[in-house]
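1. coords please:
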Amino acid sequence: MKMFLFAAASVFALAACSPAAEEGTPTVAPPPVEAPDTAMEDTMTDTQPVEEVTLVDVVANNPDFSTLLAAVDAAGLSETLAGPGPYTVFAPTNEAFAALAPGQLDELLLPENKDDLTRIVSYHVVPGIVMAADVPAEDAATSTASVNNLDLSVRRMADGSVMVNQYTVTSSDIQASNGVVHVIDGVLIPRMEE
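-> As a prediction, the model looks like this:
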């Protein structure tokens, strides 16, 4: 009898340790251990904000604007043109600066002529964003104030070209995070009595 009780106890003990396997009852396996999702991490780095490209960056990154960049720096306007803006810049190329009277640029870049240089450089900057498509037609006879409150004649000609005073926009709508750049083929010189 002792043997029977021992055998019965053993069967109950084993039954308690093993999972119930009733017919029709599914067994649930634990979920497999997954490797970390690196694709999600890669995606997150792709959605981080890209560094903003300011008007100063646009000028600095184009070798055709190296003279303009030197003038902006000498005039002390780099910080302004890297600021929030927005601004529209009519940017003369190196070739346009080379067309100035001999020695004129060198003289303007001297520290004692900073006020005159600042007046000239800021004459190339208009507050707000003016895209080429938004420039008024020549017959509208409107003027546009630069940031130093001097009037510019920015107009669309009958042939579709855009003029700023006597110079032509040769490339337009170069966008920056704080404005837009239009390339012009001459240096805008305000009348000094204005």
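
2. switch to C-alpha atoms for all contacts and neighbour counts from now on
-> Fine.

3. which strands and helices sit next to the top strand by length along the chain?
-> When the chain is parsed with DSSP state E, its longest strand is strand 167-176. If contacts are counted by 3 or more C-alpha pairs under 8 Å, 6 or more residues apart in numbering; DSSP states H and E, strand 167-176 sits against strand 162-164, strand 179-184.

4. Now the second one, please; I'll put the structures next to each other:
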Amino acid sequence: MNTTVRTAGLFAAAAAALTLAACNNNNADAPATPAEPTPETAPLNPSATNGAETSDIVAAASTSPEFTTLTSAIQSADLQGRLSGPGPFTVFAPTNAAFEKIPAATRTSLMQPAQKADLSKILTYHVVPGRLTAADLQAQAAANNGVATLSTVQGGKLTARDAGNGQWEVTDAKGNKAKITLADQTRSNGVVHVIDTVLMP
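-> Presented below is the predicted three-dimensional model:
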């Protein structure tokens, strides 16, 4: 999974792009400091983590402007306690932009109390028991003809495979594909892989 990836968001560091224009005009002759990888250039590999985190998955999501829809959905489905538990969990986390691919009327409907069971089913379909890093997914795929088959908390299956050019994708039960845009975001109770499309059971 050593590659440069394209991404719409970063789970806990969505604002990773550095703005240094206003810093130290007196140091104009100093060598330029290499920029940190942005979500659009960050490598998708097992070592590209943001370090061990003290925040759990839900707490980290709630602090990121790129995951306000996911956070609201977790609250509407009353899954905060479950996903804040010890786990560990592997979460394929859709960004706000991923949720926006769903028609607005459908999103609004899913947030209603009457749709709580359906929303919970969708969200837990994004959660796999255990801590599966990018290296783990790659190893599973290598041992199974290029495809890693994952059992979700919801009870359904997801498959992960290398789609070429180092891009990894996850396919849901309906055949929809989501790209993993940033892997290995470590949390206190698991690991998060950011995806660009909401998966459907």
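
5. what about the longest strand of the first structure, how far off from the second structure?
-> In this overlay with the second structure, the average offset of strand 167-176 of the first structure from its partner residues is 0.5 Å by mean C-alpha distance after the TM-score superposition for the first structure.

6. I'd like to know how far the counterpart of F65 of the first structure in the second structure sits from R161 of the second structure.
-> Using TM-score structural alignment, the equivalent of F65 of the first structure in the second structure is F67. Going from F67 of the second structure to R161 of the second structure by C-alpha to C-alpha, to the nearest Å gives 25 Å.

7. cool, K121 of the second structure as well?
-> From K121 of the second structure to R161 of the second structure the distance is 23 Å (C-alpha to C-alpha).

8. between these two, who's got more neighbours?
-> In this view K121 of the second structure and R161 are compared by other C-alpha atoms under 10 Å, and R161 has more residues nearby, 22 against 18.

9. Now that one: which helix or strand?
-> R161 of the second structure belongs to strand 157-162 when assigned by DSSP states H and E.

10. Onto which residues of the first structure does that strand map?
-> Against the first structure, strand 157-162 of the second structure falls on residues 151-156 (TM-score structural alignment).

11. Mind listing residues that contact the matching stretch?
-> If you take C-alpha atoms under 8 Å, 6 or more residues apart in numbering as the criterion, stretch 151-156 of the first structure is touched by 135-138, 142-146, 162-165.

12. Check stretch 167-182 of the first structure too.
-> Residues contacting stretch 167-182 of the first structure (C-alpha under 8 Å, 6+ apart): 52-55, 58, 82-91, 128-132, 161-163, 183-186.

13. Of the residues you listed, grab the buried ones for PyMOL.
-> What follows is the PyMOL syntax for the buried subset of the contacts of stretch 167-182 of the first structure, where burial is set by 16 or more other C-alpha atoms under 10 Å:
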select buried, resi 54+55+58+82+83+85+86+87+88+89+90+91+129+130+131+132+162+163+183+184+185+186
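
14. what are the ranges of the helices in the second structure?
-> Using DSSP state H, the helices of the second structure run over 57-62, 68-76, 80-83, 96-99, 104-110, 116-124, 134-143.

15. Now render those as JSON lines, adding distance to I180 of the second structure.
-> As requested, the helices of the second structure are exported to JSON lines (distance: least, C-alpha to C-alpha, whole Å):
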{"stretch": "helix 57-62", "distance to I180 of the second structure": "17"}
{"stretch": "helix 68-76", "distance to I180 of the second structure": "16"}
{"stretch": "helix 80-83", "distance to I180 of the second structure": "20"}
{"stretch": "helix 96-99", "distance to I180 of the second structure": "12"}
{"stretch": "helix 104-110", "distance to I180 of the second structure": "22"}
{"stretch": "helix 116-124", "distance to I180 of the second structure": "17"}
{"stretch": "helix 134-143", "distance to I180 of the second structure": "10"}
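
16. hey, which of those helices is tucked in deepest?
-> Mean neighbours per residue, mean count of other C-alpha atoms under 10 Å, is largest over these for helix 57-62, with a mean of 21.

17. which helices and strands sit right next to that one?
-> For helix 57-62 of the second structure, the packing partners by 3+ C-alpha pairs under 8 Å, 6+ apart come out as helix 68-76, helix 80-83, strand 190-195.

18. so which of those gets nearest S109 of the second structure?
-> When these are compared by C-alpha to C-alpha, helix 68-76 sits nearest S109 of the second structure, at 11.2 Å.

19. After alignment, which residue of the first structure pairs with G130 of the second structure?
-> By TM-score structural alignment, G130 of the second structure lines up with G128.

20. let me fix that: A117 of the second structure
-> In the first structure, A117 of the second structure lines up with D115, judged by TM-score structural alignment.

21. For the residue nearest to that match when sequence neighbours are not counted, list the residues it contacts.
-> In space, and not counting its chain neighbours, D115 of the first structure is closest to A75: 7.5 Å by C-alpha to C-alpha, 6 or more residues apart in numbering. Applying C-alpha under 8 Å, 6+ apart to A75 of the first structure gives the contacts K114, D115, L117, T118, V121.
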